[in-house]
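> Model the following, please.
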Amino acid sequence: MILIKNGFIKTMAGEDIENGQILIEDGKIKAVGKDIEVPIDVEIIDAKGCLVTPGLVEGHCHIGMWEEGIGFEGEDGNEDVEPITPHLRAIDGINPMDQSFKDAIGGGVTTTVTGPGSANVIGGQFLAMKTYGNRVDKMIIKDPVAIKIAFGENPKRVYSEQHKSPVTRMAVAAMLRETLYEAKQYMIEIEESKDDPDKRPDYDLKMEALLPVMKKEIPLKAHAHRADDIFTALRIAKEFDVNITLDHCTEGHLIVDELAAEGKPCLVGPTLGSRSKVELKYKSFETPKILVDAGIKIAIITDSNVIPIEYLSMCAGLAVKGGLSEEDAWKAITINPAEIIGIDDRVGSIEVGKDADIAIFRGNPLIDLNYETEMTIIDGKVVYSNK
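Prediction:
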């Protein structure tokens, strides 16, 4: 058992606790409070003078799929020769030995949602995983958590270079519609064949991958920067009655009233860095505040390795500089992405029964560039220590 004591605890599940305590047993949080009953033989972690938070949650990245410092040999995120690939699984492309996982835990990031890139109209399956381990299968929280789809410049550029469809936004949308229609029909045929196995359609790996989307068990995860692409994503999700998250949402602040009426969660970023393509023209660290003020649930993302994953808290801090409240910024990198992804029963807050994923900071990473990550704990195990 481990007892963390004397820290300022941001539970993200209610009030902060000054000089609080967290009791950890068997990888789970057993108790949280100011004065809790503590066994005699417990291991003590004294967090005096430190900020104690839930392990940070990165809601959209590609960690382990574009390996650090390798190049082609470690690039496994885009099967960019076929625009419709829902059957590709992130679990088969992630290298947990990649340096980016060490960088993540060094920055207090304990959970990542990672998956294919945005070259394809349908890129494949995202998963949620812990950032510590040497075998992906044992690091998984939930798989799959979403199917990646992409709009705008990326699929247009990739396939125009190959002189094949899609080369226009119309074709991107048409190919997505065609595939979702096929998946809907596949689902109907399966349901209608329950009493007669001979009528069951031939097994189709691509269609099988889309069944959880059609059944609303997981959402489409839509890469969409520009306002018109965001609206196309929403239009198609409505047509097929499926759930969707709006990832990147770079021009979200320009259409905030429309997005508020739609009520879909937005994962905002990567905002740090240059405007490297046309659809990033209006990116701003003011976007999170504008969306939150309109009542939209947001997460802040690095899209790692676009922004190094250890700077997730810095991105939240820059959103604070852009007007977002500090409390909402903490939510955007802890409980909000956990809720958006559907893993908040395990991570995102410090509550009894949840996984013991804890970050201990000396200094506040949202407002102090000189902060240090003192310790990162995942599943009750100290996986990083600054001592």
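> Please count neighbours and contacts with C-alpha atoms only from this point.
Will do.
> Residue 172 touches residue 164, doesn't it?
No. If you go by CA atoms under 8 Å, residue 172 and residue 164 don't touch, sitting 11.6 Å apart.
> between those two, who's got more neighbours?
Per other CA atoms under 10 Å, whichever of residue 172 and residue 164 has more neighbours is residue 172, with 23 against 13.
> Any idea how many residues pack against residue 73?
Counted with other CA under 10 Å, the neighbours of residue 73 add up to 9.
> you'd agree it is in a strand?
No. Per DSSP: H, G, I helix; E, B strand; the rest coil, residue 73 lies outside any strand segment and is helix.
> And it, how far from residue 278?
Relative to residue 278, residue 73 is positioned 29 Å away (CA to CA, to the nearest Å).
> Give me the neighbour count for residue 40.
Neighbours around residue 40, by other CA under 10 Å: 6.
> a strand runs through residue 221, doesn't it?
Yes. Counting by three-state DSSP, residue 221 falls inside a strand.
> and the gap between the nearest residue to it once chain neighbours are set aside and residue 123?
If you skip the residues right next to it in sequence, residue 221 has residue 148 as its closest partner in space, 4.7 Å away by CA to CA, 6 or more residues apart in numbering. For residue 148, the distance to residue 123 equals 5 Å [CA to CA].
> can you give me the strands in the stretch 51-200 of the chain?
Secondary structure of the stretch 51-200 of the chain (DSSP state E, counting those that start in this stretch): strands at 51-54, 56-61, 109-114, 122-130, 140-150.
> likewise the stretch 251-387 of the chain?
266-268, 298-300, 358-362, 372-378, 381-385.
> Could you also give me the structure for this next sequence, so I can compare it with the first?
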Amino acid sequence: MIIRNAYVLLFEENGFVKKDICFEDGKIKQVADKIDGEYYIDATGKYITPGLIDAHSHIGICEEAIGWEGDDTCEYGNAVSPQLRAIDAINPFDIAFKEALRGGVTTVCTGPGSANVVAGTFATIKLKGNVIDEMIIDERAAMKCAFGENPRAFGKSGKEPYTRMGVAALLRKTLNDAMNYKAKKEDAEKNNKYFEKDLQMENMLLVINGDIPIKAHVHRADDICTAIRIAKEYNIGLTLDHCTEGHLIVDYLKKFDYPTIIGPSYGPKTKIETKNKTFQTAKILWDAGLKVCITTDHNVHPQESLILFAAMAAKEGLDEIEALKAITINPAEVLRIHERKGQIKKGLDADLVIWDSHPLDFMAKVEKVFIEGQEAF
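Alright, predicted model coming up:
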């Protein structure tokens, strides 16, 4: 298949360039000024971006238009539940999947909510298919951890934690337990002794071995600092999700290389942790040299509104191309799928979105979406 005469978003050229695109067998084969071929789409005057990527979502887990019956977001029985896996709760028939395609979103990292100190693993999936096992890109992409107000709710039922100190202490204990578990497991393997596996600790090994980062739910500035403090103590990977008050401590964040996943910055400030949220955060952090992604935190906001949030960040001063990077190549890099997705380049998956006008224009509409070369919308 060939798409001709479109304005194609090419990051190596820092903008939209008039090009043709050829894709075959799910991969981009060529991007050039002119490509000959019999079967083509005439996209004269249209704009093409990579499929959009949201690095923090709950799509398929907290389903739309169902209510509590479709809400598998949080496991309230235990504040520490690293054994949970998003793949076991994602419903591909959630109507939000089709709505997301209407907004150009082709890939998300989705998982459990923020009621638990340690909530389980997120999964990176493509938004095409009926069987979740066939939609998986990375089954265990990150370990969700939460700081601040939300996990403190366990204290109301007489369980730990009740304070921010308790949240941090429980996370440290879980990391210590994982380190001890690793040592015992290695000793048993070395000495050919029986060893009983623990599902919680097996998942935590992915964190302490550096295979996956902790995905830290953090709004308030001091909670952001606590997440960084613990990540440094245990030498583990970290993403700062929401990072609502990151702009208040930008000089501190500049000292580290932790990616930020900003948002949602839209909507009312419904709790004290979000009183300082603003669409200017993305620009301030980008100006400081930090890697910035933008999220809808679906279902807090609809998955299809991702492009709108990027546009609003651009309206508040974020460079337009950087705003588009924040929902394409940047989350692809954070999710470690950049060798497959996130930009329009030879050899990468043919995840393409055709827009009728510049995608950051409020009036822009998605005309077609391809995922791995197959038309999905």
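> Any idea what the TM-score is?
The TM-score (TM-score structural alignment, normalised by the length of structure 2) is 0.98; 377 aligned residues with a CA RMSD of 1.1 Å.
> thinking again about what came up before, put together TSV for the strands of the stretch 51-200 of structure 1, with distance to residue 335 of structure 1 on each row.
Conversion of those to TSV gives the following (distance: least, CA to CA, whole Å):
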stretch	distance to residue 335 of structure 1
strand 51-54	8
strand 56-61	8
strand 109-114	11
strand 122-130	14
strand 140-150	15
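> With respect to residue 265 of structure 1, which of these lies nearest?
Nearest of the strands of the stretch 51-200 of structure 1 to residue 265 of structure 1, taken as CA to CA: strand 56-61 at 11.3 Å.
> Where does the closest one end up in structure 2?
Aligned by TM-score structural alignment, strand 56-61 of structure 1 corresponds to residues 52-57 of structure 2.
> Next: stretch 270-287 of structure 1.
Residue span in structure 2 matched to stretch 270-287 of structure 1, by TM-score structural alignment: 264-281.
> Next, the buried residues of the matching stretch.
Residues of stretch 264-281 of structure 2 classed as buried by neighbour count (16 or more other CA atoms under 10 Å): 264, 265, 273, 274, 276, 277, 278, 279, 280, 281.
> what residue of structure 2 takes the place of residue 313 of structure 1?
Per TM-score structural alignment, residue 313 of structure 1 is aligned with residue 307.
> quick one: contacts for that match?
52, 103, 104, 327, 359, 360 (CA atoms under 8 Å, 6 or more residues apart in numbering).
> likewise residue 348 of structure 1?
12, 54, 55, 56, 57, 334, 335, 336, 337, 338, 339.
> any idea how far residue 279 of structure 2 is from the equivalent of it over in structure 2?
Under the alignment (TM-score structural alignment), residue 348 of structure 1 maps onto residue 342 of structure 2. Distance from residue 342 of structure 2 to residue 279 of structure 2, counting by CA to CA: 23 Å.
> Now do the SS call for residue 8 of structure 1.
Classification of residue 8 of structure 1 using three-state DSSP returns strand.
> That one - nearest residue in space that isn't next to it in sequence?
That would be residue 18: by CA to CA, 6+ apart, it lies 4.5 Å from residue 8 of structure 1.
> so how many other residues sit close to the aligned partner of residue 204 of structure 1 in structure 2?
Matched to structure 2 by TM-score structural alignment, residue 204 of structure 1 sits across from residue 198. Residues near residue 198 of structure 2, counting by other CA under 10 Å, number 12.
> same question, the one 5 residues further on
Other residues near residue 203 of structure 2 number 21, with proximity taken as other CA under 10 Å.
> show me what contacts it?
82, 83, 121.
> Could you report the neighbour count for the last one?
Each residue near residue 121 of structure 2 was counted by other CA under 10 Å, and the total is 28.
> do the same with the second one
Counted with other CA under 10 Å, the neighbours of residue 83 of structure 2 add up to 17.
> give the contact list for the closest residue to it other than its chain neighbours.
Excluding its sequence neighbours, the residue lying closest to residue 83 of structure 2 (CA to CA, 6+ apart) is residue 200, at 4.3 Å. Contact analysis of residue 200 of structure 2 by CA under 8 Å, 6+ apart lists 81, 82, 83.
> Tell me which residue of structure 1 lines up with the second one.
Using TM-score structural alignment as the criterion, residue 82 of structure 2 maps onto residue 86 of structure 1.
> residue contacts, the closest residue to its match other than its chain neighbours?
Closest residue to residue 86 of structure 1 apart from its sequence neighbours, by CA to CA, 6+ apart: residue 124 at 4.1 Å. When contacts are counted by CA under 8 Å, 6+ apart, residue 124 of structure 1 touches 85, 86, 87, 88, 89, 90, 115, 116, 147, 148, 149.
> Next, find the distance separating the residue nearest to residue 83 of structure 2 from residue 248 of structure 2.
Taking CA to CA, one finds residue 200 of structure 2 at 35 Å from residue 248 of structure 2.
> For residue 46 of structure 2, see how far away the spatially most central residue of structure 2 is.
Of all residues in structure 2, the one closest to the mean position by CA atoms, centre = their mean is residue 55, 1.0 Å from it. Using CA to CA, residue 55 of structure 2 is found at 27 Å from residue 46 of structure 2.
> okay, now residue 181 of structure 2: neighbour count?
Neighbourhood size, residue 181 of structure 2 [other CA under 10 Å]: 18.
> what lines up against it once you look at structure 1?
By TM-score structural alignment, residue 181 of structure 2 lines up with residue 186.
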